[in-house]
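J.: structure, please.
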Amino acid sequence: MTHGPTVLDVSISYGVPRAGIPAAVSFRRWVGAALDGRIRQADLAIRLVDAKEGRAMNRHYRGKDYATNVLSFPAELPEGLKLPLLGDLVICAPVVAREAREQGKPLNDHYAHLTVHGALHLLGWDHEDEREAECMEQLEREILAGLGIADPYLAVD
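T.: The predicted structure is shown next:
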């Protein structure tokens, strides 16, 4: 556990119109909640993209030919180089909006969940097997509850 709040430098860039997109201050708050007590200092970027850019990035970096909700790119620093650079998140706005509608969730809550999810990936959390997935999902629930956001994994009727 680190002591004191995480010192954050979060830059937000937009490849989509900002209408319907949460404010930059919200993304910073969500990242701060995800990283608080887990890392002392972090510098990361969040890019909001359209489906075309999201699909191109997912195809290029993961070999999957569709737009996905969030992509995480942890920083790969040379050994011995100590910088607070954590990495980048790419969030595909139309996918997030569609999923929120389909799942009956408030749009801002879904953005918060995916931002927290992506930030945890940047810290090295993963969900490749069932045990890892359960641990990561529980951590996400706790972080989101601290933000006043309902369990994102509860099925909506």
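J.: can we go C-alpha only for contacts and neighbour counts from here?
T.: Fine.
J.: how about the secondary structure of residue 141?
T.: helix (DSSP: H, G, I helix; E, B strand; the rest coil).
J.: run this one through as well so I can compare:
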Amino acid sequence: MSIAVQVQYAVSRTGIPLQVDFQRWVEAVLVNQSKEGEVTIRIADEAEVAELNWRYRYKEGATNVLSFPFELSAPLPFQISLLGDLVICAPVVAREALEHAKEERAHWAHLVVHGVLHLLGFDHQQEAEAQQMEAMEITILKSLGYPNPYESA
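T.: This next block holds a predicted model:
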């Protein structure tokens, strides 16, 4: 498996996981998916995420993670292996971890896993989809040594 993870920091790196952490979390999702490619993770502030959330989802305010799967508008004469982009809002991650009494690093890992599953086409709009996606998240996070993100602390 070959996966490249590019991390863009649009905020101070203080308190933000390292690139190697993001790489490990993305690889943990892809290990059983037989996927290769590239994922870009942008760590942003609330203003940037709120603007993207409005532009692409028509929802106000900043959210914790946005997923943008790579989609071709027309077939290419060569192979391309981009999985897509994640935009994670650092202030929202910190606030949610505090509000839900979660370890912040575990919350970062959860949001990366959640976002990469979206890049792979998983969703949680329907109850059955949500249950499947949550089960995958729990299993992947457990393999990384993190607790179930859906249980209270």
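J.: hey, where'd the strands end up in structure 1?
T.: Along structure 1, the segments classed as strands by DSSP state E run 7-14, 41-49, 70-74, 85-92.
J.: which position in structure 2 aligns with residue 151 of structure 1?
T.: In structure 2, the residue paired with residue 151 of structure 1 is residue 148, using TM-score structural alignment.
J.: so who does its match touch?
T.: Residue 148 of structure 2 is in contact with 138, 141-142, counting by C-alpha atoms under 8 Å, 6 or more residues apart in numbering.
J.: can you pull out the helices in structure 2?
T.: Ranges of helices in structure 2, per DSSP state H, are 19-30, 46-57, 90-99, 104-119, 127-143.
J.: in structure 1, which residues correspond to the fourth one?
T.: By that I understand helix 104-119 of structure 2. So helix 104-119 of structure 2 is aligned with residues 107-122, judged by TM-score structural alignment.
J.: and for the first one?
T.: Mapping helix 19-30 of structure 2 onto structure 1 (TM-score structural alignment) gives residues 24-35.
J.: that stretch vs structure 2, average distance?
T.: Superposing on structure 2 and averaging over aligned pairs (mean C-alpha distance after the TM-score superposition for structure 1), stretch 24-35 of structure 1 comes out at 0.5 Å.
J.: what are the buried residues along that stretch?
T.: Within stretch 24-35 of structure 1, the residues scored as buried using 16 or more other C-alpha atoms under 10 Å are 27-35.
J.: in stretch 32-48 of structure 2, what's buried?
T.: 35-36, 38-46, 48.
J.: noted, bye for now.
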